[in-house]
Each structure stands twice: as structure tokens, then as C-alpha cells.
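> coords please:
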Amino acid sequence: MQRGSDSCKIAVPVHRRLTDFEIAVVGHNLALLSEYQGVLFGPESKRPLLESTAKELQKSTGSSILVECFGDAYFTDVFGYSWLLLKREFYDRFDDVSHVLICQPDAFILSADLKKWLASGYSYLGAPVFVGFDKPTMPLEFSNFLNGGLSLRNIADARSALNHVTLVRKSNWTRGFRALGLLQAINAILRSFGKSIVVIPKNPHEDVVWTGPIANALEAFSIPGLETAAQFSFENMPRELFRRNGQRLPFGCHAFGVYDPEFWREHFPDWTHEYLSNSCTVVSESSPNEPDRGSRSN
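Prediction:
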């Protein structure tokens, strides 16, 4: 199928009934990017929920919204979801466009200028992640990973990458092969055929896999540095990124209710303020006891 290099679908994962606020956020995002087709994707068993949610959003946005369903196992936890986004199966569903914008219900679009990013030439765009992940160490150091909650992915590049790499979960035998130098030797041979074995965690975070081991293994899979990534999206440390970005907001952001919601209250429309004020209270009260999620690269 012929497609333009600036065509895109806005893909929103839905595995449960969204709250009224989430519906409002998703509606805002789809309306702002109404030039592009919206898609809700989720588990096959929740198809009726996805279809009713799509109808609800169509009323508020005036745009048609498609539904795509995948196996239920992909939506049992964050790692199942990660495996879906590391499968050709997912990207094949979007082969009629050049890009897919993953826009989770806790992402907020701040600019309608998506064309700029579609033309940027990157394989994957997302918010910069700092060393320490959920709890960045100071002074801040860019980890070279990019967050997937709001992420723009080139479909052809993703499919090509998954054709050239074989993802293998970390295990005793992969550790043994690596210790003996066998994995490196095998990859040296495979690279002459344009292939590579990439070892990933048993429970992977797909954004770390895409922007870490896959990007490292494939020179053609391009991701931006800190400066460009910060112009695309903020997640953690939004106030610092705003300063480094010349007091300019990015195209969008992710996890605004978790990371410095007071900052976002200063920049979001009025209808979000009550939610963000409540988020400030929850974060303030709960953050000392928040469980350490640890390094997502392990």
C-alpha cells in the first residue's frame, strides 16, 4: 500500500475502563491531532469496551476512531505490553502509515505540529530518561534511553529492526555464552548476514530495549540525543528540562501526574488543574514510601 512519509496513526492503549479525566485527556490529544487517524488498541476480550470508548471519544472529537485488538496475554502486566511493542505483529497492524505515535492515557499533547517530528528522520522519539530512572541521580546524566509512554516510531525502521535482530531473554546460558566469548563470536558471524542476537531482560521494558540494545546493535536505527529528545517530550525532571529547553515546552509529555504535577499545573489548561492539584497532594504524601522500581535496564 502506498503511503506518505508523513502519515501517522495516534495509538492509545486501553485495557480497562478509562476514568473521566483520562477520557478528557485522550479526547484533547486526538482533537489536537485530528489530522491523523486515532486508534485504540487493547485485549481481544475487551473489544466491546474499546468500541464503546471509541464511540464516546468520537462524540467529543468529531473524528472516527479505529479499534485494534491483540491477544489478552499482552495486557496482563507491563511486561506483556512490552513484549507486544517488541513484536512485528504490532507494527504490521500499522503498515498503511509511515509512523505510529504511542500516546498513553497519561500523556498530554502540547502542540499540533506533529509534521515536524514525522520529517525528523529518527526511528524512535521519546522523552529523555536519566540515570537512576524513576529516581534520577544528581547531577543529572542522560542515560541515552527514551521513554515509550509518548513515543513516535517509524514503522519501516521498527519492522526492519525486528527482521535483523533476534531478541533472546537473559538466562544462565546467555550469561555463559557471553562469559566464554561465544555470543560475541556468533554475532560477529551473524553480522556478515545483517543479523544479530540481542540479549534482553527476562522482564523487559520495551522502551529501554528499543533505545538501548536494539539501537546499539543496528546503526541504521536512529535515536536523538538529549537536546532533541527534550524538544519532543518531557517525563521525569520537567522543570529542569524546561530550563535546558530555553523555557520552551515540548511537543508533549508523559506521566504529568507523577513527575512534578505542580509544574504542569502552571502550563496546562484550566480544566486539568483540579486533577493536578490532587496529584500534587498525593505525590507529596506518598513519595517518601514510593517503592523503588530500580533500573529498568537490568
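> CA atoms for contacts and neighbours, from now on please.
OK.
> residue ranges for the helices of the stretch 1-150 of the chain, please.
Taking DSSP state H, counting those that start in this stretch as the criterion, the stretch 1-150 of the chain carries its helices at 20-32, 47-61, 78-84, 88-92, 115-118.
> Quick check: buried residues in the third one?
With burial defined by 16 or more other CA atoms under 10 Å, the residues of helix 78-84 counted as buried are 79-84.
> Equivalent analysis for the second one, please.
Neighbour counts using 16+ other CA under 10 Å place 47, 49-51, 53-55, 57-58, 61 of helix 47-61 among the buried residues.
> Include distance to Lys116 when you put those into JSON lines, please.
Shown next, in JSON lines, are the buried residues of helix 47-61 (distance: CA to CA, whole Å):
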{"residue": "Arg47", "distance to Lys116": "33"}
{"residue": "Leu49", "distance to Lys116": "34"}
{"residue": "Leu50", "distance to Lys116": "30"}
{"residue": "Glu51", "distance to Lys116": "31"}
{"residue": "Thr53", "distance to Lys116": "30"}
{"residue": "Ala54", "distance to Lys116": "27"}
{"residue": "Lys55", "distance to Lys116": "30"}
{"residue": "Leu57", "distance to Lys116": "26"}
{"residue": "Gln58", "distance to Lys116": "26"}
{"residue": "Thr61", "distance to Lys116": "23"}
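> I have a second one here; can you model it like the first so I can compare?
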Amino acid sequence: MSCAVIIPVYRSCMTPFEKVSLLRLRQLIHDDVYLIAPNGLCLDEYLRLWPDLRCERFDPRYFASIASYNKLMLSPDLYLRFAAGYEWVLIHQLDAFLFHADLSRFCNSSYDYFGAPWIPGQLVHPVFSNPRLLKLFGTRVTVGNGGLSLRRILPTVDLLTSKRDGADRWSHNEDGFYAYWGIRSKSFRSCPLEVAALFAFERDPEMLYRLNGQVLPLGCHGLPKYTQEFYTSIINPLLPDIEGVDSELACIFDPEL
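As a prediction, this is how the structure comes out:
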């Protein structure tokens, strides 16, 4: 099992939580971590926190908007950058936080895509985005969330190559593409919901925590946007042991919440 961790960034400065996210990642995963950044972006703030970070540069047009970022995530070129040295990529946006680093249990499985559960799910279709048409013809998907996701490189490249026209026309967020084909394709398999809950949380973490028998997943995504209250008592005790987290960063969550 070999996995590259890739961190998409588009700003030269980080928020306090993003710094904590990066430092936590440094604490748990020491090697094979890459910034994915536009050509010309100053990365000094990231490298001050983690001098050994590697970097792969891409055309700035991919970082101009959410839509253009989706294009990058649906480009075979992104994954081919890592295909020679790795079997997997873990996409770790800086609104994610890792609880542990046991990637092997997922990388040693037969699935090709892991993301947080979507409950009750989202309706997606390779052509339609109109809500009425989605209701009639869409497929309900329950595993996606690309912000913290694990993707097997060669099946991902094969899927994007075989569905090139569909990827170019995809009108939803990029994770919906993998969610849709993860249950429709015979050669690209998304993990089932119960496995996704062991991989990551995004929305409804309290419910997913109960589903897991009160076991935390690999990590969570969408912080501090979603359900900050749930994570306060979990993350705050971890902060003193993360090298580089000073008194300012240790206050990212209000203990009174």
C-alpha cells in the first residue's frame, strides 16, 4: 500500500483552523504529503509550519472557483502526477481534521473510493441538474464528500478516461461524479455507507458516531463550518500534544459552546 496525501490550496495565508489541520496532519503522517497549488502562489506560510512539504503546481485557472476546482478533481492529469510512485491519493482539504492515521484498513480493501456518508443521500445524474428531472431520473448516492477522500489512482484514471465526455459535462460537484459511477460502474467501486462512516464524518456526526458504535472515523471534513459543538470536546484535548499549536491556535473552538 502506498498513498500520497494531497492538500489543495489556493491562498497564501491560512486561517487558524487550517494551521491546526495542517499541524495535525504533520503529527500523524510524516511523508508523501504534497501541496496542490496554482503556479505562482506563495507557499511560505505553509512551509514555515512544515518545511518538508512537497508541492505539485497546476494552471491557476483550476483554482479560480469551485467549478474550476471540480475540473481539476475530474482531470486524469492530477492523478497521473502520482501514478508512478503511489497506488492511492488521500485528498485532505484544510477544513478536515484527522483522528488517526490507519489508512491501511481502507487501502487494503477492494473499494476504489472512500468519502464521508451523505444521509439521506443526494440525487445525481450525468446530464440533468434540474431538480424536477433529478427527481424523475436521478440516482440517489449516499457516499461522496471529496474534501477528505481516498481514491485508488489507476481505477480513477481509467474511469475518467472512459467517461471523458461525461466528466467534461458534469454539472454537480466532482465528488458526485465518483459517487454516481461508484455504484453504476463495474470497474470502479465506491465503499458502502457503513464503511464510509468508519472513514469520515461530515454532516450529522452525532448520528454517524452512534452508527459506528461510538468509534471515531479516520477524520472529519467541513470544520469549523459544520457541528462545531460535537467536535469541541474531542479535538480540544488533542491540541496540547500537537507540535506547533500555540495558545492562539489552541483557542480555535470556544469551550463554552
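> Nearest to Cys8 of the first structure, out of the buried residues of helix 78-84 of the first structure: which one, please.
Nearest to Cys8 of the first structure among those is Leu84, at 19.1 Å by CA to CA.
> Would you reformat the helices of the stretch 1-150 of the first structure as JSON lines and include distance to Arg265 of the first structure?
Below are these laid out as JSON lines (distance: least, CA to CA, whole Å):
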{"stretch": "helix 20-32", "distance to Arg265 of the first structure": "14"}
{"stretch": "helix 47-61", "distance to Arg265 of the first structure": "23"}
{"stretch": "helix 78-84", "distance to Arg265 of the first structure": "28"}
{"stretch": "helix 88-92", "distance to Arg265 of the first structure": "34"}
{"stretch": "helix 115-118", "distance to Arg265 of the first structure": "25"}
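> contacting residues for Thr142 of the second structure?
Contacts for Thr142 of the second structure were tallied using CA atoms under 8 Å, 6 or more residues apart in numbering; they are 117-122, 179, 193.
> Tell me how far Arg140 of the second structure lies from Leu198 of the second structure.
21 Å (CA to CA, to the nearest Å).
> In terms of neighbours, single out the busier of the two.
Between Arg140 of the second structure and Leu198, Leu198 has the larger neighbour count (other CA atoms under 10 Å), namely 22 against 18.
> just to revisit the earlier point, can you tell me which of the helices of the stretch 1-150 of the first structure comes nearest to Glu240 of the first structure?
Of all the helices of the stretch 1-150 of the first structure, helix 115-118 comes closest under CA to CA, at 22.3 Å.
> Counting neighbours, which of the contacts of Thr142 of the second structure end up buried?
117-118, 122, 179, 193.
> just those residues now: which is nearest Arg105 of the second structure?
Arg105 of the second structure lies nearest to Leu193 out of those, by CA to CA, at 15.6 Å.
> Would you confirm that Pro105 of the first structure contacts Ala24?
No - counting by CA atoms under 8 Å, Pro105 of the first structure stays clear of Ala24, with 9.3 Å between them.
> So which of these two has more stuff around it?
Remark: of Pro105 of the first structure and Ala24, Pro105 carries more neighbours, 23 against 17, as counted by other CA under 10 Å.
> quick revisit: just the buried residues of helix 47-61 of the first structure now: which is nearest Lys115 of the first structure?
Lys115 of the first structure has its nearest neighbour among those in Thr61, at 20.1 Å by CA to CA.
> Map Asn102 of the first structure across to the second structure for me.
If you look again at residue 102 of the first structure, you'll see it is Ile, not Asn. Mapped onto the second structure by TM-score structural alignment, Ile102 of the first structure lines up with Ile91.
> Can you report how many residues lie near its match?
Neighbour count for Ile91 of the second structure, taken as other CA under 10 Å: 22.
> show me the contacts for it.
Neighbours of Ile91 of the second structure in contact, by CA under 8 Å, 6+ apart: 5-8, 146-150.
> Can you tell me which of the residues you listed has the most neighbours?
Leu148 (29 neighbours).
> what residue of the first structure takes the place of it?
In the first structure, the residue matched to Leu148 of the second structure (TM-score structural alignment) is Leu150.
> Nearest spatial neighbour of that match, chain-adjacent residues omitted?
Excluding the flanking residues, the one nearest Leu150 of the first structure by CA to CA, 6 or more residues apart in numbering is Cys103, at 4.8 Å.
> Okay, the one you found and Pro201 of the first structure: tell me how far apart.
Following CA to CA, the distance that separates Cys103 of the first structure from Pro201 of the first structure is 24 Å.
> With respect to Leu66 of the first structure, which of the buried residues of helix 78-84 of the first structure is nearest?
So of these, ranked by how close each gets to Leu66 of the first structure (CA to CA), first place is Leu84, at 18.5 Å.
> Show me the helices in the stretch 101-250 of the second structure, by range?
104-107, 131-137, 153-162, 164-169, 174-184, 193-199, 205-211, 228-235.
> residues of the fifth one that come out buried?
Buried residues in helix 174-184 of the second structure, counting neighbours by 16+ other CA under 10 Å, are found at 174-183.
> Just list the residues touching the counterpart of Pro8 of the second structure in the first structure, thanks.
Per TM-score structural alignment, the equivalent position to Pro8 of the second structure in the first structure is Pro13. By CA under 8 Å, 6+ apart, the residues touching Pro13 of the first structure are 40-42, 102-105.
> Most neighbours among those, please name it.
Cys103 (27 neighbours).
> ok, that residue to Arg169 of the first structure distance?
Following CA to CA, the distance that separates Cys103 of the first structure from Arg169 of the first structure is 27 Å.
> And for Gly121 of the first structure?
Counting by CA to CA - Gly121 of the first structure and Arg169 of the first structure are separated by 30 Å.
> Next, name the residue at the spatial heart of the second structure.
In the second structure, the centroid-proximal residue (CA atoms, centre = their mean) is Leu148; its distance is 1.9 Å.
> Was I right to think it contacts Leu218?
No - if you go by CA under 8 Å, Leu148 of the second structure and Leu218 don't touch, sitting 9.6 Å apart.
> Neighbours of Ala185 of the first structure, how many?
12.
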